[in-house]
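Enquirer: Quick one: sequence plus predicted model below, questions after.
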Amino acid sequence: MKILISEVIWQEGLDVLERQGYEIEYDDQLVQDRPKLLAKVKEVDALIIRNLTQVDEELLQAGSKLKVIGRLGVGLDNIEVEAAKKKGIQVVYAKNANATSVAEYVMSAVLSSNRSLDDANEDVRKGRWDRKMHTGGEVYGKTLGLVGLGEIAHRVAKRAHAFGMDVVGFDPFITEYDHVVAETGVKTKSSLDEVLAMSDFISVHVPLTPSTVSLIDSEAFQVMKSKAYVINTSRGGIVNESDLEKAISKGRIAGAYLDVFEVEPLDKDHPLLSHSNVVITPHIAGLTEESQVRTSVLVAKEVTKVLNGLPSLCVV
């Protein structure tokens, strides 16, 4: 059997596949050459991708031999999952493999927004010693609002509680007996607006779907505290970028930490880049060495299970 990998995978994942004796074609630049990708996918039994490879009807049609698609990550907005299922192609993903990395990114944003050591360091190196300017504040006693209460939110909440924060959340698919509520202690609210209104930090943890596009929009910003920070590590498009820019410009909220955007990479003239209280990173929340080893190994193992006719716990 033959496996095609069109984006970056860590060596540990390749080792898993090679030990199984599969024929592997690995080209992490293949995603940039759509005609070549469509030609090569015709001859393979499995395709392993990240978030850039568009698995649409055209690709699924070309991959007539495909049995499984492995997604090196958790987002599925670049895969037409239902269309794949209709063709008998299983889709497996890196279930929870990068959850800890994302949770740590969120807490880094929370801590940095209240007390930026980088800003203080830069100021000192310029010859200043302004202790009042860099006094900052504590996160202890502040409220963190979680939009979506899945595995990542659960891990964020555990860390936030360790810092003495109050954690509230909204998720219409979570009950009072789910572990994130019953065991982790997140206080669920009956509406998104209720969470937005009481939170000092708002962290987004929902997938990009038709119902979550522009979930955080101009109306949402009107509800928030003027000192609130928005943190988005989920997907671009969930936070309306135009509405956010207007809210920032008007001082409606204190700032934002954004790791994802509607169009990536970010255009150098994007209006949000002009705001010093908007911290922007290049889609790295889930990217740590540890998480990428876990992601690569997990997806490789689950792909081989499917190819060997075994059940996978990571099937979408």
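Expert: Cool, the structure landed.
Enquirer: okay, CA-based contacts and neighbour counts for the rest of this
Expert: Will do.
Enquirer: does the closest residue to residue 103 other than its chain neighbours belong to a helix or a strand, and which?
Expert: Distances taken as C-alpha to C-alpha, 6 or more residues apart in numbering place residue 156 nearest to residue 103, at 4.7 Å, with adjacent residues excluded. Assigned by DSSP states H and E, residue 156 falls within helix 151-162.
Enquirer: List the contacts of the helix or strand that that helix is followed by.
Expert: Going down the chain from helix 151-162, the next helix or strand is strand 166-170, by DSSP H and E. Defining contact as C-alpha atoms under 8 Å, 6 or more residues apart in numbering, one finds that strand 166-170 is touched by 141-149, 157, 160-161, 185-192, 195, 199.
Enquirer: try this one next to it:
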Amino acid sequence: MKKIYCLNGISKYGTDLLTEDYSLTDHMEEAEGVLVRSAAMHEMELPDTLMAVARAGAGVNNIPLEKCAEEGVVVFNTPGANANGVKELAVAGLLLASRDIVGGITWCQSIKDDPNIAKTVEKGKKAFAGNEIKGKKLGVIGLGAIGAEVANAAAGLGMEVYGYDPFISVNAAWMLSRSVKHITSVDTIYQECDYITVHVPLLDSTKGMINKETMKEMKDGVVILNFARDLLVNDDDMAEALNSGKVKKYVTDFPNPKSANMAGTIVIPHLGASTEESEDNCAKMAVEQLMDYLENGNIKNSVNFPACDMGVKKSASRVAVLHRNIPNMIGQISSTLASENINISDMTNKSRDKYAYTLLDLEQKPEESVVEKLNSITGVLRVRVL
């Protein structure tokens, strides 16, 4: 019986997928798998039993990825499971920024006791007039699951859409509307677009990418939307750009003490993936990936180990070896098995940066002494027999 621990409340749409071979536990110290949403794990002790962590969402800043990798714990996330929810909010952000809808609603609330409110609003509504988004240029930086959907939706609303992503996947490219202009320089977006929305992960190379220098390139009165990560935007530079009128509106899904106090900013309380459907989809995807790894050793959407898929285990035994990406590892693994007269019927090896993963189908189950020999190979982090 494999035990799963939930660090946060996880939708039953996901946990109900667990078969009779699994049970939910209240004790992390005995768990083989952990399901998590936003709970911080950096200060937690990882039990020896722990094989995998599945994040029901895309961001993994709350998980100690390097620590997990060093202990042979695979970390999964669920990219794209909440894409539609974030896309819909980003489109709402476009509309909120193009007209002063928020200001108009606030004003109506302030005069709700006026017996002549109907006449008053007809006289005063011009103060909240705005522009239509049809025909305007939108730049989408990052064409992953969410960015591609935002680009397609905006194109469907009649916007002229420019998309930039130097690392766009084949699948994402196929999903992109042919009316979206895929450009090769982000400077084109900065220089030509009326609206700019960012949909990239937070990396050293993207932190503060919207800053004083990049905003200098932009049109006066540009609207910037951030539904990806808070730190992609330099708040001090944004406040200055809003005060000068360089940026007309800044729409962010990430309130902080600075953004919440900026004039000209629409601050949303991190609602991007806060829909019932997104939480259900993320939970389902997280549980499916966790079960496939624990049962078959397959890795899909891991953020600290390479993707690897050998399908459903049908051999007498399957051995999964998590190890460092160093020379002669495959030779040492195969020679160790050969020395014990164990035949390998199928094998695959994948690497990603410092770490690698070898999955082997064997014609017989290895003895514990063989597993100990594999574990003793320099660079091996963990060996699992399935």
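Expert: Ah, there it is. From a predicted model like this one, the values you see are computed outputs, not experimental measurements.
Enquirer: TM-score them against each other, please.
Expert: Scored against TM-score structural alignment, normalised by the length of the first structure, the superposed chains reach a TM-score of 0.83; 292 aligned residues with a C-alpha RMSD of 2.4 Å.
Enquirer: Any quick PyMOL command for the buried ones out of the contacts of strand 166-170 of the first structure?
Expert: Burial among the contacts of strand 166-170 of the first structure is assessed by 16 or more other C-alpha atoms under 10 Å; the matching PyMOL selection reads:
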select buried, resi 142+143+144+145+146+147+148+149+157+160+161+185+186+187+188+192+195+199
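Enquirer: In strands, which of the contacts of strand 166-170 of the first structure appear?
Expert: Secondary structure from DSSP state E places 143, 144, 145, 146, 147, 187, 188 of the contacts of strand 166-170 of the first structure in strands.
Enquirer: Report how many residues lie close to the residue opposite residue 280 of the second structure in the first structure once aligned.
Expert: With TM-score structural alignment as the criterion, the equivalent of residue 280 of the second structure in the first structure is residue 293. The number of residues packed around residue 293 of the first structure, counting by other C-alpha atoms under 10 Å, is 18.
Enquirer: Next: the one 4 residues further on.
Expert: When neighbours are defined as other C-alpha under 10 Å, residue 297 of the first structure has 24 of them.
Enquirer: List the residues that contact it.
Expert: 12, 13, 14, 16.
Enquirer: what does stretch 19-39 of the second structure rub up against?
Expert: Under C-alpha under 8 Å, 6+ apart, the answer for stretch 19-39 of the second structure is 1-10, 46-57, 62, 286-287, 290.
Enquirer: before we move on, back to that, quick one: distance of the helix holding residue 156 of the first structure to the chain centre.
Expert: Centroid separation for helix 151-162 of the first structure versus its chain: 15 Å, with C-alpha atoms, centre = their mean, to the nearest Å.
Enquirer: Could you do stretch 147-158 of the second structure as well?
Expert: 19 Å.
Enquirer: give me the stretch of the first structure that it matches.
Expert: On the first structure, the counterpart of stretch 147-158 of the second structure by TM-score structural alignment is residues 153-164.
Enquirer: Going by secondary structure, the residue nearest the centre of the second structure is in what exactly?
Expert: Geometric centre of the second structure, nearest residue: residue 58, 2.4 Å, by C-alpha atoms, centre = their mean. Of the helices and strands defined by DSSP H and E, none includes residue 58 of the second structure.
Enquirer: For the aligned partner of it in the first structure, give me its contacts.
Expert: Following TM-score structural alignment, the counterpart assigned to residue 58 of the second structure within the first structure is residue 74. By C-alpha under 8 Å, 6+ apart, the residues touching residue 74 of the first structure are 93, 94, 95, 96.
Enquirer: swap in residue 203 of the first structure?
Expert: Residue 203 of the first structure neighbours (C-alpha under 8 Å, 6+ apart): 106, 144, 145, 146, 147, 230, 231, 232, 233.
Enquirer: Work out for me the element the first one sits within.
Expert: Under the criterion DSSP H and E, the helix or strand holding residue 106 of the first structure is helix 99-114.
Enquirer: Setting the sequence-adjacent residues aside, check what's closest to the counterpart of residue 269 of the second structure in the first structure.
Expert: When the first structure is aligned by TM-score structural alignment, the residue opposite residue 269 of the second structure is residue 282. Leaving aside its sequence neighbours, residue 282 of the first structure sits nearest to residue 259 (C-alpha to C-alpha, 6+ apart; 5.8 Å).
Enquirer: and what of residue 184 of the first structure?
Expert: Nearest one to residue 184 of the first structure, counting by C-alpha to C-alpha, 6+ apart, is residue 158 at 6.4 Å.
Enquirer: How many neighbouring residues does the one you found have?
Expert: When neighbours are counted by other C-alpha under 10 Å, residue 158 of the first structure registers 18.
Enquirer: Then residue 355 of the second structure?
Expert: Residues near residue 355 of the second structure, counting by other C-alpha under 10 Å: 21.
Enquirer: wait, it sits on residue 324?
Expert: Yes. Assessed by C-alpha atoms under 8 Å, residue 355 of the second structure is found in contact with residue 324 at 4.4 Å.
Enquirer: Quickly note the distance from residue 251 of the first structure to residue 224 of the first structure.
Expert: 11 Å (C-alpha to C-alpha, to the nearest Å).
Enquirer: wait, residue 210 of the first structure
Expert: In terms of C-alpha to C-alpha, residue 210 of the first structure sits 23 Å off from residue 224 of the first structure.
Enquirer: follow-up on the earlier one: of the contacts of stretch 19-39 of the second structure, keep whichever come out buried.
Expert: 2-7, 10, 46, 50-57, 286-287, 290.
Enquirer: Residue 215 of the second structure matches what in the first structure?
Expert: Match for residue 215 of the second structure (TM-score structural alignment): residue 221.
Enquirer: tell me which element that match is part of?
Expert: Using DSSP H and E, the element containing residue 221 of the first structure is helix 218-223.
Enquirer: could you say what helices and strands that helix packs with?
Expert: Under the contact criterion of 3 or more C-alpha pairs under 8 Å, 6 or more residues apart in numbering; DSSP states H and E, helix 218-223 of the first structure touches helix 192-198, helix 241-249.
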